[in-house]
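Participant: Have a look; sequence and predicted model below, questions after that.
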Amino acid sequence: MLRRSADAVPGVRLGTLRVGPVDGAPTEEPGVPPPPSALWPGPLRIGAEFAATRLEPFPALADRLRAALADAAADRLGLRVTEVDLRITGVDQPDEPPEQPSPAADPSDAPAEDRPAGEDTPEHRAASTALAVPGVARLGGAFGGRTGAVRMDHPAPGRPAHVRLELVVSPGHRPLEVARAVRHAVTEALPDRPSVAVLVTALD
């Protein structure tokens, strides 16, 4: 999503793009066990490199790119971004086609499942509940293939379970709002009211 927003800025060819915590900012304790690769709650920083594809003042070009990335992060993804740090790497020659960066692996290319196999298991109920939430396009297991989209961990006896769901968000929906709705729906649908973590693996 961030790359698509950068591609819409005339005169910019985006290179490396990273999202991480703001240096020195205090982090918040996560409310549930975070999925793999998740950042702990707290303010975020976008760092990016770009090349100019036409001659114009670099500060104006950087300002447009910074605004596009910040707006996409806040409005489309619901991320709390407080810093956008840009570095210009050069100017593409007009008579040479720009070299395209290698595309990052898209988690949506991984095998996806709509429903886990089995009868009316808690995993099946969690999957069915998540798929009924508006904005959920499908379940997609980025880290576990076809069987990894819904995982349930059972801690010590007497303690509630923990569910991790991996899903793809439909166009026009904000991932943060969809994830919160899925967490609430799945918690209410299962009898022991487990904690729920949602990992958005792609945006359709």
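Facilitator: Now that the structure is in, tell me what you want to look at. Here the structure is a predicted model, which is why all the values come from computation and not from measurement.

Participant: contacts, neighbours, all on C-alpha from now
Facilitator: Noted.

Participant: how close does the residue sitting furthest away from the middle of the chain sit to residue 12?
Facilitator: Within the chain, residue 95 marks the point farthest from the mean C-alpha position, 36.3 Å out by Cα atoms, centre = their mean. From residue 95 across to residue 12, the span is 16 Å (Cα to Cα, to the nearest Å).

Participant: same check, this time on residue 58
Facilitator: Plainly put, residue 58 is 10 Å away from residue 12 if you go by Cα to Cα.

Participant: Now the common contact residues for these two.
Facilitator: Jointly contacting residue 58 and residue 12 under the rule Cα atoms under 8 Å, 6 or more residues apart in numbering are residue 52.

Participant: Settle it for me: which of those two has more neighbours?
Facilitator: residue 12 (22 against 14; other Cα atoms under 10 Å).

Participant: Skipping adjacent residues, who's closest to the more buried one in space?
Facilitator: Setting aside the residues directly before and after it, residue 12 is nearest to residue 52 in space (Cα to Cα, 6 or more residues apart in numbering), at 5.0 Å.

Participant: check contacts around the one you found.
Facilitator: By Cα under 8 Å, 6+ apart, the contact list for residue 52 reads 11, 12, 13, 58, 61, 88, 90, 91, 92.

Participant: at 6 Å instead, please
Facilitator: 11, 12, 91 (Cα atoms under 6 Å, 6 or more residues apart in numbering).

Participant: Quick check: the last one touching residue 51?
Facilitator: Yes: the criterion here is Cα atoms under 6 Å, and residue 91 meets it with residue 51 at 5.4 Å.

Participant: Take this one as well and set it beside the first:
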Amino acid sequence: MTTADGRHRADGWTAAVRQRIGLGRLLPLGGPADGAWISERAAVAVLRGAVGGPGPGPVLGKLRISVADPDRSPAPEVEPPPSALPPGPLRMEAAMSAMSGLPLPAAAAALRSALLTAAGQRLGLVVAEVDVRVTELLDTPPVRPTPEPAAVRAARPEGVAGAAAAGVPGVVTLTGVLGNAVHSGPGHVRVEVATDAGHRALDVARAVRDAVAASVEGHPSVAVLITAVVERT
């Protein structure tokens, strides 16, 4: 017989697994020494918002981000989160819908440029190439969906590391998707946060890393995982 407590535990475990899977890949921000990663879900949401303006321009469909050349990726200088991609240039694969009758090469080039700009200026992703494929031609201007608010699993900032991270400008809240918001091991700390869309994600991660390293005895190495980027209203 399954007890109520057992069902609650099973439901909680299932929800946690869904949260983790929902993050997608953990993408490196910056370079090998930055110790910063961002969930693919958070990155794609920012990129989609940056290229989804009104008008008859191209519409971004499915977007996938991976390491451009895994065999040549440098080793991270900071212990990464579980299953995180190694640091190194990334490759984007973007599907695009466009109005029929418009020059497709120009539309693809515009979308590619917008993705590269947003990746660097708003996130801090190092992107080596963007592959744009036209998957649909439209006869009428597209109806662009309203972006959904970022899903945030907030966690309280416990301990000196949590308090230091929570006090960094651009941090909206600590999050707990992979477990505790602050994971401590011998000589290493991992911190999980959601950041404000008004701040470049990599800059916030670097500031969190410095603040946590300075606050914890022994000045450990610090990895930062951004699980959501939140638009302020």
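Facilitator: Now that the structure is in, tell me what you want to look at. Owing to the predicted nature of the structure, the values given are computational and were not obtained by experimental measurement.

Participant: that older thread, how close does the residue farthest from the centre of the first structure sit to residue 54 of the first structure?
Facilitator: Residue 95 of the first structure sits 11 Å away from residue 54 of the first structure when distances are taken as Cα to Cα.

Participant: anything in contact with each of these two?
Facilitator: Contacts common to residue 95 of the first structure and residue 54, judged by Cα under 6 Å, 6+ apart, are absent.

Participant: what are the ranges of the strands in the first structure?
Facilitator: Assignment of strands within the first structure using DSSP state E yields the ranges 12-21, 44-52, 81-91, 112-113, 136-140, 150-153, 162-169, 195-203.

Participant: what stretch of the second structure does the third one fall on?
Facilitator: Strand 81-91 of the first structure corresponds to residues 127-137 of the second structure when matched by TM-score structural alignment.

Participant: same for the lengthiest helix in the second structure, what does it pack against?
Facilitator: Across the second structure, the longest stretch assigned as helix under DSSP state H is helix 4-22. Using 3 or more Cα pairs under 6 Å, 6 or more residues apart in numbering; DSSP states H and E as the contact criterion, helix 4-22 of the second structure has no neighbours among helices and strands.

Participant: Could I get the buried residue list for that helix?
Facilitator: Neighbour counts over helix 4-22 of the second structure (16 or more other Cα atoms under 10 Å) mark 16, 19, 20 as buried.

Participant: What range does it cover in the first structure?
Facilitator: Under the alignment (TM-score structural alignment), helix 4-22 of the second structure falls on nothing in the first structure.

Participant: Equivalent analysis for stretch 164-171 of the second structure, please.
Facilitator: The alignment of stretch 164-171 of the second structure onto the first structure (TM-score structural alignment) covers residues 129-136.

Participant: hang on, the earlier thing: after alignment, which residue of the second structure pairs with the residue nearest to residue 12 of the first structure?
Facilitator: Applying TM-score structural alignment, one finds that residue 52 of the first structure aligns to residue 98 in the second structure.

Participant: Quickly note the distance from that match to residue 21 of the second structure.
Facilitator: For residue 98 of the second structure relative to residue 21 of the second structure (Cα to Cα), the value is 31 Å.

Participant: ditto for residue 84 of the second structure
Facilitator: 13 Å.

Participant: Likewise for residue 14 of the second structure?
Facilitator: For residue 14 of the second structure, the distance to residue 21 of the second structure equals 11 Å [Cα to Cα].

Participant: Just give me the residues shared between the contact sets of those two.
Facilitator: Common neighbours of residue 14 of the second structure and residue 21, using Cα under 6 Å, 6+ apart, do not exist here.

Participant: tally of neighbours for residue 51 of the second structure?
Facilitator: Neighbours of residue 51 of the second structure under the rule other Cα under 10 Å: 20.
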